[in-house]
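Visitor: Sequence and predicted structure below; questions after.
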Amino acid sequence: MESEICAIATACTIVVLRKMGKSVHYYLSVWYYAVIGLIECVIIVFILSEWKLPSCGQDRWILMLIAVLGITGQTFLIKALQIEKAGPVALTRTVDVVLAFFFQFIFFNRAPTWWSLGGALCVVLSTSGVALRKWYNSSRRS
């Protein structure tokens, strides 16, 4: 159930960001992304009563790296949606699946299961099929 809600929320986010287009500066969207994320984190930590920083110095650096990469990724997503249509941007985001397997194997030394590989293959093949069909249809019109 959570994955369906996440997919719907992601689709709504992409549509809203695309609709705003260039009328809103992309840093404003990134600012709201960061502020809303901070508010959500504070609420969740308050509900769970887990107010503590990681004890290890390396974990703190990793948390800061996650924040920087999250903001950078959001900035690139918003700029891409301002330049390109929502469909190709959403299709390109499926690279996340491949990167997740790669980082899982490299950093956590965990090999993916056959089920997860099958699911990732379905996602990659279906998005590749959509992209190839669009390319074929546009080249036929030209």
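Guide: Arrived safely, thanks for sending. Because the structure is a prediction, the values reported are computed rather than measured.
Visitor: Only C-alpha atoms from now on, for both contacts and neighbour counts.
Guide: Fine.
Visitor: From the chain's centroid, how far away is stretch 134-142?
Guide: 29 Å (C-alpha atoms, centre = their mean, to the nearest Å).
Visitor: my bad, stretch 52-59
Guide: On C-alpha atoms, centre = their mean, the centre of stretch 52-59 falls 25 Å from the chain's centre.
Visitor: do the same with stretch 73-87
Guide: Worked out by C-alpha atoms, centre = their mean, stretch 73-87 lies 11 Å from the chain centre.
Visitor: Okay, buried residues for it please.
Guide: Gln74, Thr75, Leu77, Ile78, Lys79, Ala80, Leu81, Gln82, Ala86 (16 or more other C-alpha atoms under 10 Å).
Visitor: give the contact list for the closest residue to the fifth one other than its chain neighbours.
Guide: To tie it back to what came earlier, the one meant is Lys79. Leaving aside its chain neighbours, Lys79 sits nearest to Tyr26 (6.6 Å; criterion: C-alpha to C-alpha, 6 or more residues apart in numbering). Counting by C-alpha atoms under 8 Å, 6 or more residues apart in numbering, Tyr26 touches Thr75, Ile78, Lys79.
Visitor: swap the cut-off to 10 Å and go again
Guide: Taking C-alpha atoms under 10 Å, 6 or more residues apart in numbering, we find Tyr26 in contact with Leu17, Met20, Gln74, Thr75, Phe76, Leu77, Ile78, Lys79, Leu81, Gln82.
Visitor: And those, which is closest to Ala11?
Guide: Leu17 (10.0 Å; C-alpha to C-alpha).
Visitor: burial of that closest one, as a residue count?
Guide: 21 (other C-alpha atoms under 10 Å).
Visitor: In contact with it, which residues?
Guide: Leu17 is in contact with Ala11, Val24, Tyr26, Ser29, Leu77, Ile78, Lys79, Ala80, Leu81, Gln82, Ala86, counting by C-alpha under 10 Å, 6+ apart.
Visitor: Comparison target, given below:
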Amino acid sequence: MSDIAVATTRTRAILLMITAILCFTLMDATAKALSPRIGVLPTIWARYAGQMLLVLVLIAPRLHSVVRTDHPGLQFMRSILLMSATAFFFTGISLIPLTEAAALMALNPVLITLGAALFLGEPMGPRRIGGIAVALIGAMIIIRPGSAVFSPAALFPLAAAGCYSAYSLLTRRLGSGEDVWTSLFYTGLVGTVLLTMAVPFAWQTPDAVAWGMIGLITVFGTFGQLALIRAFSLGEASMLAPYSYTGLVFAALWGALFFAELPDFWTVVGALVIAGAGLYVWHRETYRR
């Protein structure tokens, strides 16, 4: 592949990654507004059931080919990890400000970098190890364990970051050999089946506004997943990971616009430490390479 073709492919992967993060932050903001109306579990169920319905409509003409996969085990594991990440994060944003949760979730790029080295054989130099350590310090600045401001609810976004990182690595492991619609189908199918068994115990009937929000979550979640899967099929996990930090900007914007949430000083400091660590690692180990 020529240098121009490689650069074009990387640019497409980066733009798809940013698009995915934009969709996900809009989905998160909508979920934060929806949770008080119908509860956290029905909100998570709506995210997956809506995606499943939309995907079925879009792939109906070729459903028989989309459902075929050469990696059923990986698809199932991906789906469980993403569902877990969604559950942890939606629970977190129902309890703490959106910006704070997003800042903690921003640990996932350095976790992806570590996982890519350990499990995918991607380069892992001392600067990446240092970046991971600094990013963890940034997370501790935000949650400040042992201080009066520490909230156990902050652990939910941290758990979400871990699950999402593992999901991203498995998506990268699948590569471009698997149809993106196949991956999207199984992500929605597993989440919908498992959550449908649980949601009757926490069901609250949505009103008209809530149904509108459910529709938005469906659209944002589905197209975000589609963009993310395509991005990781085109570009290295460690190359794309730093662009997750755009989520900090988007989350701060939606938090201020929709919820009048302004991050405190230490949340900003911690977020900058995490983002700075990840961007430094990317610049030194990926860009210069």
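Guide: On my side now, so go ahead. Quick caveat: nothing in here was measured; it's all calculated off a predicted structure.
Visitor: so where in structure 2 does stretch 58-67 of structure 1 end up aligned?
Guide: Under TM-score structural alignment, the alignment places stretch 58-67 of structure 1 onto residues 209-218 of structure 2.
Visitor: and that stretch, which residues are buried?
Guide: Ala210, Met213, Ile214, Gly215, Leu216, Ile217, Thr218.
Visitor: So which of the residues you listed belong to helices?
Guide: Judged by DSSP state H, helices contain the following of these: Ala210, Met213, Ile214, Gly215, Leu216, Ile217, Thr218.
Visitor: Next, format those as JSON lines and append distance to Cys23 of structure 2.
Guide: Below are these laid out as JSON lines (distance: C-alpha to C-alpha, whole Å):
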{"residue": "Ala210", "distance to Cys23 of structure 2": "19"}
{"residue": "Met213", "distance to Cys23 of structure 2": "14"}
{"residue": "Ile214", "distance to Cys23 of structure 2": "14"}
{"residue": "Gly215", "distance to Cys23 of structure 2": "13"}
{"residue": "Leu216", "distance to Cys23 of structure 2": "10"}
{"residue": "Ile217", "distance to Cys23 of structure 2": "9"}
{"residue": "Thr218", "distance to Cys23 of structure 2": "10"}
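Visitor: The residue nearest to Lys79 of structure 1 maps to what in structure 2?
Guide: By TM-score structural alignment, Tyr26 of structure 1 lines up with Val180.
Visitor: Next, the mean deviation of the match of stretch 58-67 of structure 1 compared to structure 1.
Guide: Stretch 209-218 of structure 2, aligned to structure 1 and superposed, deviates on average by 1.3 Å (mean C-alpha distance after the TM-score superposition for structure 1).
Visitor: what residues are up against the closest residue to Ser84 of structure 2 other than its chain neighbours?
Guide: Once flanking residues are discounted, Ser84 of structure 2 sits nearest to Cys163: 6.5 Å by C-alpha to C-alpha, 6+ apart. Residues near Cys163 of structure 2 by C-alpha under 10 Å, 6+ apart: Arg78, Ile80, Leu81, Leu82, Met83, Ser84, Ala85, Thr86, Phe88, Asn108, Leu111, Pro157.
Visitor: How far away from the center of its chain is the helix or strand hosting Ile43 of structure 1?
Guide: Under the criterion of DSSP states H and E, Ile43 of structure 1 resides in helix 26-48. Helix 26-48 of structure 1 sits 16 Å away from the centroid of its parent chain (C-alpha atoms, centre = their mean).
Visitor: what's the answer for stretch 98-112 of structure 1, then?
Guide: On C-alpha atoms, centre = their mean, the centre of stretch 98-112 of structure 1 falls 17 Å from the chain's centre.
Visitor: do the same with stretch 82-92 of structure 2
Guide: Remark: stretch 82-92 of structure 2 is offset 9 Å from the chain centroid, using C-alpha atoms, centre = their mean.
Visitor: for stretch 104-116 of structure 1, same thing?
Guide: 19 Å.
Visitor: end to end, how far does that stretch reach?
Guide: End-to-end distance of stretch 104-116 of structure 1 (C-alpha to C-alpha, to the nearest Å): 12 Å.
Visitor: Could you tell me where it falls in structure 2?
Guide: Here stretch 104-116 of structure 1 aligns to structure 2 at residues 255-267, judged by TM-score structural alignment.
Visitor: Tell me which residues are up against that stretch.
Guide: By C-alpha under 10 Å, 6+ apart, stretch 255-267 of structure 2 touches 29-30, 32-33, 96-101, 103-104, 138-139, 141-144, 249-254, 268-269, 272-273.
Visitor: thinking again about what came up before, mind listing which of the contacts of Leu17 of structure 1 are in helices?
Guide: Per DSSP H, these map to helices at Ala11, Tyr26, Ser29, Leu77, Ile78, Lys79, Ala80, Leu81, Gln82, Ala86.
Visitor: Columns distance to Val42 of structure 1 on top of those residues, output as JSON lines?
Guide: Listed next are those as JSON lines, based on distance: C-alpha to C-alpha, whole Å:
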{"residue": "Ala11", "distance to Val42 of structure 1": "25"}
{"residue": "Tyr26", "distance to Val42 of structure 1": "25"}
{"residue": "Ser29", "distance to Val42 of structure 1": "20"}
{"residue": "Leu77", "distance to Val42 of structure 1": "25"}
{"residue": "Ile78", "distance to Val42 of structure 1": "25"}
{"residue": "Lys79", "distance to Val42 of structure 1": "28"}
{"residue": "Ala80", "distance to Val42 of structure 1": "30"}
{"residue": "Leu81", "distance to Val42 of structure 1": "29"}
{"residue": "Gln82", "distance to Val42 of structure 1": "31"}
{"residue": "Ala86", "distance to Val42 of structure 1": "31"}
